[in-house]
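Undergrad: quick one: sequence plus predicted model below, questions after.
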Amino acid sequence: MTALLSRDGTNFSLACDTCGQLVANLAPAMGTWQVAWSLFVEDGWRGAQRPTGPHACGRCATPRSLGMVEASFGRATPPGRGPQPVTWRELDGVTVVELPGTLQPATHARLHDLLAEDIRPTRHVVFDLSRLAAVDSALLAVLVAAHENAARHGRRICLAGGAERVTAALRMLSVEDLLPNFPDVPAALAWLTAAPPGNRQ
């Protein structure tokens, strides 16, 4: 992960995935990820347009294949990875993933495992964030990866119940179009099931 959110989700930093160089406190001066990244590219940084990376500074030139957080999901399973309280169910042909109110490293790992192994990529997915007060960099990495995987299969994902702090962080990192947020799960399901016939289950 290269766009690192602050703990309260109101600021972000940029880290090089190769050498770890960190440029902090970007939101006050640049506002959004899109503006910041366009300026860093002029300064020699390279990498993906999305904030989840991977990215590399001018002296490293070539970014790794995965960002820091994404790479960490492939490491050995940490203790407690399995029973983290991430649940999912099927409603009207759509997978609804319910996140707990507290995010921990094992929660992110469990969510990554669910999306990689248990949830069919041929279904639309709603992430119910109604219990979360804020979003962090690791969750953002999982959500953006889920969006990209769904797009490859002609499917869509969206969020439901995201608090204002969550939606503000998504706007700041310029991913609100990739991860649309709806007031609740029924509204999200209505949006997904109204998709063109080619995008339905």
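TA: Yep, that arrived.
Undergrad: going by C-alpha atoms from here, please, whenever you check contacts or count neighbours.
TA: Fine.
Undergrad: show me what the longest helix anywhere in the chain is packed against.
TA: The single longest helix within the chain, with elements called by DSSP state H, is helix 137-152. Packing partners of helix 137-152 (3 or more CA pairs under 8 Å, 6 or more residues apart in numbering; DSSP states H and E): strand 3-5, helix 68-72, helix 105-113, strand 157-160.
Undergrad: and if we set it to 10 Å?
TA: On a contact count with 3 or more CA pairs under 10 Å, 6 or more residues apart in numbering; DSSP states H and E, helix 137-152 meets strand 3-5, helix 68-72, helix 105-113, strand 124-128, strand 157-160, helix 164-172.
Undergrad: also this one, for the comparison:
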Amino acid sequence: MTVVPGLRADTVNLICDHCGDAVEGIPAVLPEPDVVWTVIGEHGWDGSPFAVGPHRCPGCIVATLVTPPAPDVDPGSPPRPDPDGWRVDVEEIAGVRVLTPAGDIDVLVADVLREALTTAVTADRDVVLDLSRVGMIDSTGLGLLVRAHRDARQRNRTFCLVAPSRFVLTVLHTMRLDSVFLVFDHRTQALTCLAAETTPRG
């Protein structure tokens, strides 16, 4: 556990997994004790939206972006892709922008995804985010999804998710966002649904 109960009632201590720095906060909004997304966002931290890490304090976020640490080598698991090679594939299918991230979504790749989402939404298109290659998402990535959904709605457009992993689905359910996003198992389902929409466009 990287989050422990605070000294004051209804507070938690968020501990950085890199430097050990800690901050106390109130996990507001949601009653689930394992959810610390609000504390992370309030104090400028990054990492898992749950109490189980990893979590990074603002100082370690900057250090990680400037000089990524050498990854621990575990012969029993596949290596994590180099963030420098992380990308978002973009397709235009029947007037719909389909974005497919190349791997897990965290603070190291947030700028690439943010730019792709912003470009897609501002192009006045419905947007499908294909998560079939994404296993994990951290609080930064979750914030990008929420913002893209909000921006699409403001333009009277639809933003939907395709093939989220069990972890992503758990995050959405725990954050009570599963009823906010349109979620499909397959890309064809999403495209068929969008093609059948009769909502007037502004």
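TA: Cool, got the structure. In this text the structure is predicted, and so the values were computed from the model without any measurement.
Undergrad: could I get the helices and strands packed on helix 137-152 of the first structure in JSON lines, plus columns for distance to residue 142 of the first structure and mean neighbour count?
TA: Converted to JSON lines, those look like this (distance: least, CA to CA, whole Å; neighbours: other CA atoms under 10 Å):
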{"stretch": "strand 3-5", "distance to residue 142 of the first structure": "13", "mean neighbour count": "26"}
{"stretch": "helix 68-72", "distance to residue 142 of the first structure": "8", "mean neighbour count": "19"}
{"stretch": "helix 105-113", "distance to residue 142 of the first structure": "6", "mean neighbour count": "21"}
{"stretch": "strand 124-128", "distance to residue 142 of the first structure": "11", "mean neighbour count": "26"}
{"stretch": "strand 157-160", "distance to residue 142 of the first structure": "12", "mean neighbour count": "25"}
{"stretch": "helix 164-172", "distance to residue 142 of the first structure": "13", "mean neighbour count": "19"}
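Undergrad: closest one to residue 90 of the first structure among the ones you listed?
TA: strand 124-128 (9.3 Å; CA to CA).
Undergrad: which part of the second structure lines up with that closest one?
TA: The alignment of strand 124-128 of the first structure onto the second structure (TM-score structural alignment) covers residues 126-130.
Undergrad: also stretch 163-175 of the first structure?
TA: Using TM-score structural alignment, stretch 163-175 of the first structure pairs with 165-177 in the second structure.
Undergrad: contacts for that stretch, please.
TA: 29-30, 32, 34-37, 48-50, 131-139, 142, 146, 163-164, 178-181, 183, 185 (CA atoms under 10 Å, 6 or more residues apart in numbering).
Undergrad: list only buried entries from those.
TA: The neighbour count (16 or more other CA atoms under 10 Å) marks 34-37, 48-50, 131-132, 134, 136-139, 142, 163-164, 183 as buried among those.
Undergrad: please report how far residue 51 of the first structure lies from residue 96 of the first structure.
TA: 25 Å (CA to CA, to the nearest Å).
Undergrad: sorry, that was for residue 181 of the first structure
TA: In terms of CA to CA, residue 181 of the first structure sits 14 Å off from residue 96 of the first structure.
Undergrad: so what sits against both of those two?
TA: What both residue 181 of the first structure and residue 96 touch, as defined by CA under 10 Å, 6+ apart, is the set 126, 127, 128, 157, 158, 159, 160, 188.
Undergrad: which two of those have the greatest separation?
TA: 128 and 157 (11.0 Å).
Undergrad: what touches both of those two?
TA: 96, 181, 188.
Undergrad: map the last one across to the second structure for me.
TA: Using TM-score structural alignment to pair residues, one finds that residue 188 of the first structure aligns to residue 190 in the second structure.
Undergrad: repeat that for the first one.
TA: Matched by TM-score structural alignment, residue 96 of the first structure corresponds to residue 98 in the second structure.
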